[in-house]
Every structure is written in C-alpha cells, then in structure tokens.
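*Asks:* With the input below, show me the fold.
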Amino acid sequence: MTTVVKRANTELVAVAWLRSLDGIEPGQVATTLPSKTADWAENGFLQVTPGIGGSMQLHYALREPVVQVEAYAARLDSGKPPWNVAASLMEAVVAGTYDEANLQRTLTLPGAFPAARVLTAHFVSEPRRMPDDVASYARYVADLALHWISLEGAS
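*Replies:* Alright, predicted model coming up:
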C-alpha cells in the first residue's frame, strides 16, 4: 500500500502564520467562517482564501502566493456592523507584517505536516471596507503576499 506523504501548503501556512501574530487568538483564524456567529462576533474572525495569485520559483522550493484575508465582526444585538472591530483586527495583521519577529519564523503545522518558514509577508492591497452585507457583518478585505518554504526533510 502506498503511503501519502503530507506536504505543507499555502492554506496551512497562511492560517498558521496569522494565528501566530500578537493580538490574534488561534480560534480567530480559519479558511471557513464559523456558522455560529456568536462564537466570533465580539472579537472578530479572520478568514483566509488561498489562490488569489502569486507564483512558485522554478529552481528551488520558494512559494510566493497571494492570499485573501477577510476580517469579520458582528453585533448580535444590533443591525449596525461593528466596523471598528473588523478594522482593528485587520490592522493587527498589517502590524504583524512590519514586526521583524514575525519574519523568518518557523511554523508548526497541524497533524503530520512538515514545518514551514515564512520569510516575508506584506500586503499588496490596502484593506478595504466591504459594505452592504445582508447579515450586517462588518467585513474588511485585503490581499497578503507570503514568501515561504517547507522545512520538509530539514534537520
């Protein structure tokens, strides 16, 4: 029987990097917005969507993807979106891209996936407010470029 080798991917790396930032709780980041709004409404939530753009190096294993980051917040007792909460959450990510402690950082990925290292991270678009959400969620969107390598086989 053939064993499938687990390999790091952009989705895992982006989520792990965001979860490692100051001011971001691990439960505040995933690729899918949790269905129970009450679980994240007060402090907000970051949703990551890979595949927005980027490239891979031809001769060595450097990945340079662009992922979409969405910062959500909601107010359960009002139809008025809490824009300040979503904006502050997105700005915590922006600040994380300028903090040198967050670069060249080795990330432990879940399960049996190999570790990865984010070399650099920077936004390629300014965070933008996304109004007119039917559920009255506050949502900001921005595009984040990550340069990362897998540490598979590294010792």
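*Asks:* Going by C-alpha atoms from here, please, whenever you check contacts or count neighbours.
*Replies:* OK.
*Asks:* now the helices: where do they sit in this protein?
*Replies:* 10-19, 83-98 (DSSP state H).
*Asks:* Of these, which stretch is the most buried?
*Replies:* Of all the helices of the chain, helix 10-19 carries the top mean neighbour count, a mean of 22, counting by mean count of other Cα atoms under 10 Å.
*Asks:* this one as well, want them side by side:
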Amino acid sequence: MTTPVLRATPELVATAWLSTVVGDRVATTLPKPGVDGTLSWADGGFVTLVVAGGSSNIYVPLRTPVMGVSCWAANPTSQKPPWNQAATLAEAIVAACLDHPSIPQTLTLPGSYPSVQVKSAYVVGDPRRITDDASSYARYDIPGLVIAWTEVPS
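*Replies:* The predicted structure follows:
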C-alpha cells in the first residue's frame, strides 16, 4: 500500500497566511474557555476562518478560495464588547492585503504538506461589526478574503 500524497487545502493555506499577519491566534474554530472560564486569547483576540466559496483554475494549478474571516475580542472582566480590538485585527488583515511588496510569498505548511506560493491576497468587502453575539464577544467579519496560491513543486 502506498502512502497518500498530502495536498494543501484552503484552510491550511489561509491559516498559514493569516498567521503571518496576526500570529498564532488563528484557527478554524474559536478556542473553548479553560476549566476556570478564562479565555487564552482574551489579551490579543482571535481570528477564525471558513471556506465561503472560490474556484480552481481548470488550466493551471492555481487555487483561489474565498474565505469568510471572523475577528474576535473579549473582555472577561466586563460585559462590554471590546469592539476596537476586534476591528484592529480585521484592519490588520486588510492592511496586509494591501502590502503588495510582501506578496507573493512562500508559506511552509505543517507536517508533510507541501509548501505553497501565495500569489495574491485581497478582501472582497469591508470588515463589518456583528452585534448579535450573546456571549458579549466583539466580532468583526470580513465577508471575503481571497488568497490565490499554488503548491510549490517538490
């Protein structure tokens, strides 16, 4: 039996690229509170992502997924959501998309996944405040983050 070839996925690439912007505070799900109710991410906020659409080029191995991005912030000592902290994370992502000299870039993915070359990154729609969170978390959504990438040949 042969070992399957691992392929980069939109979630892996978006997580790796967003990590270059916001550090290790990014994943596909928001971390759960600790057993004592503390939030490990309360100091700097957190970014979650989900594939919202996109496509692959039918002629060349170029992927252009559209990612939905949520920027979260919490203040464990107050019921007032820290809107500015969540907005700052979202605006840092927008600014990184506009930092054209930093793109393209090669990203190393975890484990045995191949490296990828990010060709471009841009947002489709401005960050917007989401006000219906019952947990008093502040949340800004970027409706579309497009990251165009290809796998680096091994």
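*Asks:* Minimum distance to residue 118 of the first structure: which of the helices of the first structure has it?
*Replies:* In terms of Cα to Cα, the element of these nearest to residue 118 of the first structure is helix 10-19, at 7.5 Å.
*Asks:* counting contacts, what elements does the closest one pack onto?
*Replies:* Identification of packing neighbours for helix 10-19 of the first structure by 3 or more Cα pairs under 8 Å, 6 or more residues apart in numbering; DSSP states H and E yields strand 29-30, strand 45-56, strand 105-107, strand 116-123.
*Asks:* Compile the ones you listed into a markdown table and extend it with columns for mean neighbour count and distance to residue 64 of the first structure.
*Replies:* Listed next are these as a markdown table, based on neighbours: other Cα atoms under 10 Å; distance: least, Cα to Cα, whole Å:
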| stretch | mean neighbour count | distance to residue 64 of the first structure |
| --- | --- | --- |
| strand 29-30 | 22 | 20 |
| strand 45-56 | 18 | 5 |
| strand 105-107 | 18 | 16 |
| strand 116-123 | 20 | 9 |
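*Asks:* and of those strands, who's closest to residue 144 of the first structure?
*Replies:* Across these, closest to residue 144 of the first structure is strand 116-123 (Cα to Cα), at 4.4 Å.
*Asks:* mean shift between that closest one and the second structure?
*Replies:* Compared with the second structure after the fit, strand 116-123 of the first structure shows a mean deviation of 0.5 Å (mean Cα distance after the TM-score superposition for the first structure).
*Asks:* my guess is residue 120 of the second structure contacts residue 148, does it?
*Replies:* Yes. Counting by Cα atoms under 8 Å, residue 148 is a contact partner of residue 120 of the second structure at 5.2 Å.
*Asks:* Residue 21 of the second structure: how many residues sit nearby?
*Replies:* Counted with other Cα atoms under 10 Å, the neighbours of residue 21 of the second structure add up to 18.
*Asks:* and the gap between it and residue 5 of the second structure?
*Replies:* Residue 21 of the second structure is 29 Å from residue 5 of the second structure, where distance means Cα to Cα, to the nearest Å.
*Asks:* Likewise for residue 18 of the second structure?
*Replies:* Taking Cα to Cα, one finds residue 18 of the second structure at 25 Å from residue 5 of the second structure.
*Asks:* How about residue 122 of the second structure?
*Replies:* Taken as Cα to Cα, the span from residue 122 of the second structure to residue 5 of the second structure is 29 Å.
*Asks:* what's the answer for residue 135 of the second structure, then?
*Replies:* Counting by Cα to Cα, the gap from residue 135 of the second structure to residue 5 of the second structure is 41 Å.
*Asks:* got it, and residue 125 of the second structure?
*Replies:* With Cα to Cα as the criterion, residue 125 of the second structure and residue 5 of the second structure are 35 Å apart.
*Asks:* again with residue 48 of the second structure
*Replies:* Counting by Cα to Cα, the gap from residue 48 of the second structure to residue 5 of the second structure is 27 Å.
*Asks:* Could you do residue 45 of the second structure as well?
*Replies:* Distance from residue 45 of the second structure to residue 5 of the second structure, by Cα to Cα: 35 Å.
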